[in-house]
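predicted model, plus sequence, below.
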Amino acid sequence: MDREKLVNEYGKLGFSDVKTNIPGINILFRAEGLRAEVCVIVDNTAAPYMDGSQMQNIKRQLETRLLTDHPDNPGVLFILLTDSVERERHTAESGISVWIVDVHSRRLIIYENQPEDYARSRTMLENFLGYRDVKKEQKMRAVKADIPIVNILLVAANIIVFILLEIAGSTEDTYFMLAHGAAFGDYIFNGNEYYRLFTSTFIHFGAYHLVSNMITLILIGNRAERILGSFKYLVIYIASGVGASLVSSAYYYVQGDMVVSGGASGAIFGVIGALLVLIIKNRRVFGGVMKIQFILFVLLVLYNGFMNVKIDVAAHLAGLVLGIVLTHLLTRKHAGKMR
């Protein structure tokens, strides 16, 4: 890797190459008023290798000579060029800020305890390494993240199942729906037909039932998936739907009621529960008027879901609770070891 070309790239960001008699390193300095940044490029591709203690010593000297008059500074960043990432791993744990560049794969490695960016130079460095087009990748990620693919597929699956059932018979015929996967406590618990807990979440009794559920799912599911991510959203949707079906079937079975049920409502209420948690945890995402409108919409859906006498309240309540609990668990922050 051409270290001088990398130095030139930092020069384009306003960094000056400070003269030094230490072989294998370049000290780059940028200052404006009380603000200052120092990057040290270390070539560790050949012996003798510079270790963490030597970098600590250089860091202390630079802080004294270059940063004393600039109290607004993020400290010194070392950019370590290496042909052995394993050899340098301990350096990232030595108390200094360091980015590691694998010269073979041209890969930038930033560990969890290290700064994600420094002097806005990360994008430049990644572009310089050339192993990916960062701006293009970020744009593609943004476009991909904006398409709620899982929710689109879920809506499509519900509609396709409805059409197939209508072709085969009538979705308003209870006996027909029972024969095609609807939930019924006696069949589930006495007949061990537990698959109905899943299949029942994709069948709807009539067009109105389907349309009302799908409109709600589109309105709330798209936003939930964009915030949660596709995998977490799918887990919450399926788990809430199956769990709601289980609670509902068990409730009516214990009560001795002969209730045949189906629909995506339990899963949808799980998504509503997820949004309630997200609204509380992500106030920046739901700000101002939009936040109020969204809360009012959710409350309206909840009201309609619980006050309609034909609605399966047990399934809705179970889905809501499951959605809240699962979202809380899945959005808890955990410290990772490496980015």
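Perfect, thanks for sending it. Keep in mind the model is a prediction, meaning the values are calculated, not measured. Numbers count the residues shown, from 1 in each chain.

every contact and neighbour count from this point should use C-alpha atoms.
Will do.

what residues of stretch 248-257 count as buried?
S248, S249, A250, Y252, Y253 (16 or more other CA atoms under 10 Å).

that's a helix at R332, yeah?
No: using DSSP: H, G, I helix; E, B strand; the rest coil, the assignment for R332 is coil, not a helix.

hang on, A274 in a helix?
Yes: judged by three-state DSSP, A274 forms part of a helix.

dump the buried residues of stretch 248-257 to a markdown table, plus secondary structure and distance to N151.
Shown next, in a markdown table, are the buried residues of stretch 248-257 (DSSP: H, G, I helix; E, B strand; the rest coil; distance: CA to CA, whole Å):
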| residue | secondary structure | distance to N151 |
| --- | --- | --- |
| S248 | helix | 24 |
| S249 | helix | 25 |
| A250 | helix | 28 |
| Y252 | helix | 30 |
| Y253 | helix | 31 |
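
nearest to G221 among those?
S248 (22.3 Å; CA to CA).

so the closest one versus G336, what's the distance?
Per CA to CA, to the nearest Å, S248 is found 38 Å from G336.

just the buried positions in the biggest strand by length in the chain, please.
Taking DSSP state E as the criterion, the chain has its longest strand at strand 35-44. Buried residues in strand 35-44, counted by 16+ other CA under 10 Å: A36, E37, V38, C39, V40, I41, V42, D43, N44.

cool, and stretch 258-268?
For stretch 258-268, by 16+ other CA under 10 Å, it's V260, S261, G262, G263, A264, S265, G266, A267, I268.

show residues contacting it.
By CA atoms under 8 Å, 6 or more residues apart in numbering, the list of residues contacting stretch 258-268 from outside reads 174, 178, 182-185, 200-205, 209-210, 213, 216-217, 221, 236-245, 249, 252, 312, 315-320.

among the residues you listed, which ones are in strands?
Those of these lying in strands (DSSP E): A183, F184.

just the contacts of stretch 258-268: which are in helices?
Counted as lying in helices by DSSP state H, out of the contacts of stretch 258-268, are 174, 178, 185, 209-210, 213, 216-217, 221, 236-245, 249, 252, 315-320.

put this next to the previous one:
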Amino acid sequence: MQQYMVQIIKNLKEKGYRQLNPESNNVYGRADSDAVYIVVIGSNHNLDSETLKKFNNKILLDVSSDSHRKVNLLNILITPNGMFDDMTKKIVEELDNVWLFTEDYGKLYIFENQPTDFDSLYDVIDKKTVVDNRRSQHNLIRIFGVVTPILLLLNILVYVACIFVYQPTELAVEVLAISEKGQYYRFLTSMFTHFGIAHLVGNMVILIALGARVENIIGRFNYVIVYIATGLTASFASYIDCFYNNTYAYSAGASGAIFGLLGVLVVIAFYNKGRVKDLSLINMLILFILTLVNGKMSEGIDNVAHVAGFAAGIVAGIVLLLTNQKVVKNSRL
């Protein structure tokens, strides 16, 4: 209910309505030379007609005592859906100043005995509120993406599974398990496996920071392909390094795929003369270099996977810019 109430109040304020009492968050009004218009916004939950009548009469009495103009009052009750309960139906039957707004479809219901309009608010409430809400949802998608939260959830679920069901070493890249036992699924599962909460949180923070940006530019389908392809490239590179150099017993983490996303952004920034929205090419390259330096100075950080994922992301970014005009267009937005 909260999201629609906020939108309705916002639209009322744009039309000149003001909160009548700071202690009453749901009563708004405006006055012109001939009349005073009062709008009461609330929920139909456990609300009966007598309670609403008494509340309306109190408001009318308070406002009428301060003004000689005609006072008009409308109740907007927000309901979960269009399946109205008996108490709500009785309210509509006994009062002649009630509109019902449903949360499921963001739809305004006006019954035959109710005013078809009130201070020209019908279009404001019925259409603009839905448009504003859809715009708000679009902004959330633009900020967080659609695929990125799913990837975030997958990484968290795998981490939880590694606490209660598996050991991380059962899903990570491990030379003998792959070369001798044929457990090739580890190339994929290792992309979602982390050794400890710090490992998980560090990668997820960067995924949140970069993921939606890439998703909005290259599209959801391409984003999934790039994420998996660069992650698999990083896993395979790590396997080769471990096979020949015996670098690590196990390798896992989302960082290879994440650096693949960084590689895509670097290509797009280069194409856009050094920027992708609020990210600069220099800052992204500095991030990459600092990560490699940190990996060189620390134990347990697989720089081979980082470099391989980044390089695969560079290739993916170039291919997308050369073959997909939509990506070219979005990269300039």
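On my side now, so go ahead. Since the model is a prediction, treat every value here as computed from it, not as a measurement.

nearest spatial neighbour of the spatially most central residue of the first structure, skipping sequence neighbours?
What sits nearest the mean C-alpha location of the first structure, by CA atoms, centre = their mean, is G229, with 4.6 Å. Nearest residue to G229 of the first structure, sequence neighbours excluded (CA to CA, 6 or more residues apart in numbering): A145, at 7.6 Å.

that neighbour and N222 of the first structure, how far apart?
Counting by CA to CA, the gap from A145 of the first structure to N222 of the first structure is 11 Å.

find residues that contact each of the two.
With CA under 8 Å, 6+ apart, A145 of the first structure and N222 have no common neighbours.

between those two, which has more neighbouring residues?
N222 (19 against 15; other CA atoms under 10 Å).

correct me, but the more buried one touches V155?
No: if you go by CA atoms under 8 Å, N222 of the first structure and V155 don't touch, sitting 10.5 Å apart.

so is V161 of the first structure in a helix, a strand, or just coil?
helix.

mind checking what it lines up with in the second structure?
Aligned counterpart of V161 of the first structure in the second structure: V158 (TM-score structural alignment).

its match contacts F195, correct?
No: applying CA under 8 Å as the test, V158 of the second structure and F195 come out as separate, 11.0 Å apart.

so which of these two has more stuff around it?
Ranked by neighbour count (other CA under 10 Å), V158 of the second structure and F195 place V158 first, with 20 against 17.

which ones are touching the more buried one?
V158 of the second structure neighbours (CA under 8 Å, 6+ apart): F192, T193.

just the strands in the second structure please.
Under DSSP E, the second structure gives strands at 18-21, 24-31, 35-43, 70-79, 98-102, 107-109, 275-276, 279-280.

just give me the match in the first structure for V130 of the second structure.
Checking TM-score structural alignment: V130 of the second structure goes with nothing.

contacting residues for K326 of the second structure?
I218.

A239 of the first structure - how many residues pack around it?
For A239 of the first structure, the count of nearby residues is 20 (other CA under 10 Å).

do S97 of the first structure as well
24.

my guess is it meets F78, correct?
Yes: S97 of the first structure is within contact range of F78, at 6.2 Å (criterion: CA under 8 Å).

residues touching the counterpart of I220 of the first structure in the second structure, list them.
By TM-score structural alignment, I220 of the first structure lines up with L210 in the second structure. When contacts are counted by CA under 8 Å, 6+ apart, L210 of the second structure touches I258, L261, L262.

neighbours of the second one, how many?
In this case it means L261 of the second structure. 29.

could you find the closest non-adjacent residue to it?
Using CA to CA, 6+ apart, the nearest residue to L261 of the second structure is G313, at 5.9 Å.

who's in contact with the one you found?
Counting by CA under 8 Å, 6+ apart, G313 of the second structure has contacts V226, T230, F259, G260, L261, L262, G263, V264.

okay if I get the buried residues of stretch 258-268 of the first structure as TSV plus distance to L28 of the first structure?
Output for these, formatted as TSV (distance: CA to CA, whole Å):
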residue	distance to L28 of the first structure
V260	72
S261	69
G262	66
G263	63
A264	59
S265	60
G266	59
A267	55
I268	55
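
out of the residues you listed, who's nearest L296 of the first structure?
I268 (16.4 Å).

matching residues in the first structure for stretch 7-27 of the second structure?
Using TM-score structural alignment, stretch 7-27 of the second structure finds no match anywhere in the first structure.

and that stretch, which residues are buried?
In stretch 7-27 of the second structure, counting by 16+ other CA under 10 Å, buried: Q7, I8, I9, N11, L12, Y17, R18, Q19, L20, N26, V27.

same question for stretch 276-291 of the second structure.
In stretch 276-291 of the second structure, counting by 16+ other CA under 10 Å, buried: V276, S280, L281, M284, F288.

which residues touch it?
L262, L265, V266, I268, A269, F270, G274, R275, S331, R332, L333.

what subset of the residues you listed is buried?
Buried among the contacts of stretch 276-291 of the second structure (16+ other CA under 10 Å): L262, L265, V266, I268, A269, G274, R275, S331.

before we move on, the earlier item: please pull up the equivalent of the residue nearest to the centre of the first structure in the second structure.
By TM-score structural alignment, G229 of the first structure lines up with G219.

give me the buried positions along stretch 190-210 of the second structure.
Neighbour count says stretch 190-210 of the second structure has 190-195, 199-200, 203-204, 207-208, 210 buried, by 16+ other CA under 10 Å.

need the next SSE after the helix or strand hosting E86 of the first structure, C-terminal direction.
Using DSSP states H and E, E86 of the first structure sits in helix 85-88. Going down the chain from helix 85-88 of the first structure, the next helix or strand is strand 97-102, by DSSP H and E.

onto which residues of the second structure does the next helix or strand after that following strand map?
Next helix or strand after strand 97-102 of the first structure toward the C-terminus (DSSP H and E): strand 107-109. The alignment of strand 107-109 of the first structure onto the second structure (TM-score structural alignment) covers no residues at all.

who does strand 107-109 of the first structure touch, helix- and strand-wise?
strand 97-102, helix 122-129 (3 or more CA pairs under 8 Å, 6 or more residues apart in numbering; DSSP states H and E).

tell me which strands and helices the last one is in contact with?
Okay, so that is helix 122-129 of the first structure. Contacts defined by 3+ CA pairs under 8 Å, 6+ apart place helix 122-129 of the first structure against helix 3-12, strand 107-109, helix 134-146.

all set now, cheers.
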